[in-house]
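Peer 1: what's the 3D shape of this:
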Amino acid sequence: MKVLAFLLILACCAATIHGRAVPEALALLTKGLHQECAKETKVSEDILTKGKTGEFTEVPEFKCYLKCLLEKLNFISEDNVVNYDGMISILPPDFVEPGTKMINDCRATTGTDGCDLAWNLNSCLYKSNPKEYFLL
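Peer 2: You can find the predicted model right below:
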């Protein structure tokens, strides 16, 4: 489930508009995670749709939605430390090269809190490779 959820995080922001689509099986398996975090943070679907095309709305609901996804996958600690190696370790074979580069490009990402860090990280991942980025 953790692998699938992480892949969904990387998948939704590019969707089919910017390149990589979320595989249907992955989308179905991680749908619950998306729904759980969206409900928990009260982020609007409009803001999530914009995020899928690289338009990262700077509002607490979206920032904390991104953190929620990372938390549920254990890719961010309670102390707001990102587990980049863990993210890399679950990349599917056809995404290892671009995904590893994207993650490595963003290792220096910081934030004022966990939500800000998650938003900055996703913004960085998108900027690193918009064609390969996707969001859950």
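Peer 1: use CA for all of it now, contacts and neighbours both
Peer 2: Noted.
Peer 1: Test my guess that Cys124 contacts Cys106.
Peer 2: Yes. Contact criterion C-alpha atoms under 8 Å: Cys124 and Cys106 qualify, at 5.9 Å.
Peer 1: quick one: common contacting residues for those two?
Peer 2: When contacts are counted by C-alpha atoms under 8 Å, 6 or more residues apart in numbering, Cys124 and Cys106 have no shared neighbour.
Peer 1: Met102 contacts Asn129, doesn't it?
Peer 2: Yes. Using C-alpha under 8 Å, Met102 is in contact with Asn129, at 6.6 Å.
Peer 1: tell me what the helix or strand hosting Cys68 is packed against?
Peer 2: For Cys68, the host element (DSSP states H and E) is helix 60-72. On a contact count with 3 or more C-alpha pairs under 8 Å, 6 or more residues apart in numbering; DSSP states H and E, helix 60-72 meets helix 2-12, helix 24-41, helix 114-128.
Peer 1: another one to check against the first:
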Amino acid sequence: MKSILILTLLLSCFNGIYSNLTLDELMDLMKAFRQQCETKSNVDEELVDGINLGKFPKDPALMCYTHCILESLNMIRKGKLKADLAIKNVNTFLPANMREQWVRGITACKEIGDEITEPCERTFAKVECFYSNNDHFLFP
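Peer 2: Now for the predicted structure:
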């Protein structure tokens, strides 16, 4: 957990350095988040890999994995998407060719699932919506 906080702090403080990350560099940085959240949610790795292929089975562990990732990135608080921060992070950290689609997806999905009371399910609904609204979808 300490290393995740340090990584987040470094990314926030030195966003000029990280603003031109390649896709591979970004995914390398996200490995720590993935490992932490896989362990915390006890999710099957195959289910996690399926997210980037558009596979969204209603598995409680997978739902909580998505929640853990977005919460670790400080994009979700109490199950609510912080859309402004998410858009800022997209514009700071994602490669330029992915930004427009991600901003469009966040904007389209920011209120999706808000009526769902369970935080993991609510976040999962948003992630599934992001996938549907983004040709450059990528999830750790």
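Peer 1: Assuming the best superposition, what's their TM-score?
Peer 2: The TM-score (TM-score structural alignment, normalised by the length of the first structure) is 0.78; 117 aligned residues with a C-alpha RMSD of 1.8 Å.
Peer 1: ok so, going back, more neighbours: Met102 and Asn129 of the first structure, which one.
Peer 2: Per other C-alpha atoms under 10 Å, whichever of Met102 of the first structure and Asn129 has more neighbours is Met102, with 21 against 18.
Peer 1: which residue in the second structure lines up with the more buried one?
Peer 2: The alignment partner of Met102 of the first structure in the second structure, by TM-score structural alignment, is Gly105.
Peer 1: For that match, give its distance to Leu29 of the second structure.
Peer 2: 22 Å (C-alpha to C-alpha, to the nearest Å).
Peer 1: Over to Lys40 of the second structure?
Peer 2: From Lys40 of the second structure across to Leu29 of the second structure, the span is 18 Å (C-alpha to C-alpha).
Peer 1: contacting residues around whichever helix or strand comes after the helix holding Cys68 of the first structure?
Peer 2: Per DSSP H and E, the first helix or strand lying C-terminal to helix 60-72 of the first structure is helix 84-89. Surrounding helix 84-89 of the first structure, the residues in contact under the criterion C-alpha under 8 Å, 6+ apart are Phe6, Phe75, Val96, Gly99, Thr100, Ile103, Asn104, Arg107.
Peer 1: Out of the residues you listed, grab the one that's most surrounded.
Peer 2: Neighbour counts for the contacts of helix 84-89 of the first structure, by other C-alpha under 10 Å, peak at Phe6, which reaches 24 neighbours.
Peer 1: Report the contact partners of Tyr131 of the second structure.
Peer 2: By C-alpha under 8 Å, 6+ apart, the neighbours of Tyr131 of the second structure are Asn52, Gly54, Gly105, Phe137.
Peer 1: Report the contact partners of the first one.
Peer 2: With contact taken as C-alpha under 8 Å, 6+ apart, Asn52 of the second structure is in contact with Tyr131, Phe137, Leu138, Phe139.
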